[in-house]
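*Asks:* Sequence and predicted model, in that order:
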Amino acid sequence: MNPQDYEVDIVPLTHSDGGGFAAIVPELPGCRSDGETPQEALDNAYDAVRCWLEAAEEMGRTVPQPRRLAA
């Protein structure tokens, strides 16, 4: 699967959380990342998706279909 097929939600982090932006992949539990800019957070999220998919495959777990491809 292509990491870019998964939806990524980008949200600003508060100053007390360190600032920058969080990137959350709702379809993949626990898959998230962050970055100083929205683009950096998105790029980091795609790396996190690659790692999540690789780990799921190694453990024999089912990988959810990306929502935008399932429709």
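*Replies:* Ah, there it is.
*Asks:* can we go C-alpha only for contacts and neighbour counts from here?
*Replies:* Noted.
*Asks:* Identify the residues contacting Pro66.
*Replies:* Neighbouring residues of Pro66 by C-alpha atoms under 8 Å, 6 or more residues apart in numbering: Asp5, Tyr6, Glu7, Glu27.
*Asks:* Then Thr62?
*Replies:* Counting by C-alpha under 8 Å, 6+ apart, Thr62 has contacts Ala56.
*Asks:* so how far is the longest helix along the chain off the chain centroid?
*Replies:* Longest helix of the chain, by residue count under DSSP state H: helix 38-59. On the basis of C-alpha atoms, centre = their mean, to the nearest Å, helix 38-59 sits 6 Å off its chain's mean C-alpha point.
*Asks:* this is the other structure I want to compare:
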Amino acid sequence: MGEYKYELIVYWSAEDAAFVVDVPELPGCMAHGPTPTAAVSEAQMAIALWIDVARESGRVVPEPKGRRLLLA
């Protein structure tokens, strides 16, 4: 498994007492960990699983945009 180039948003969640990583280009793809580094590592695994399930389901897997997403 390589590194995926999707945008990752990392933030601290007091509710979960963990760092959370959201992958906005892949709906519902999130991960968490006790440190930012661990959370990003978990996110890479979550991305791989998300892509596998999407392909098995015949869904389109978006290409990474390769740039920061703009928030409205």
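*Replies:* Cool, the structure landed. These numbers come from a predicted model, not from an experiment.
*Asks:* ok, back up a step: kindly indicate the member of the contacts of Pro66 of structure 1 with the most neighbours.
*Replies:* Tyr6 (21 neighbours; other C-alpha atoms under 10 Å).
*Asks:* From Gln4 of structure 1, how far off is the residue nearest to that one when sequence neighbours are not counted?
*Replies:* Among residues not flanking Tyr6 of structure 1 along the chain, Pro66 sits closest, at 5.1 Å (C-alpha to C-alpha, 6 or more residues apart in numbering). Between Pro66 of structure 1 and Gln4 of structure 1 the computed distance is 9 Å (C-alpha to C-alpha, to the nearest Å).
*Asks:* Asp16 of structure 2 versus the equivalent of Pro66 of structure 1 over in structure 2, what's the distance?
*Replies:* Under the alignment (TM-score structural alignment), Pro66 of structure 1 maps onto Pro64 of structure 2. Distance, Pro64 of structure 2 to Asp16 of structure 2, using C-alpha to C-alpha: 28 Å.
*Asks:* what's the answer for Lys65 of structure 2, then?
*Replies:* Distance from Lys65 of structure 2 to Asp16 of structure 2, by C-alpha to C-alpha: 29 Å.
*Asks:* same thing with Gly2 of structure 2?
*Replies:* For Gly2 of structure 2 relative to Asp16 of structure 2 (C-alpha to C-alpha), the value is 28 Å.
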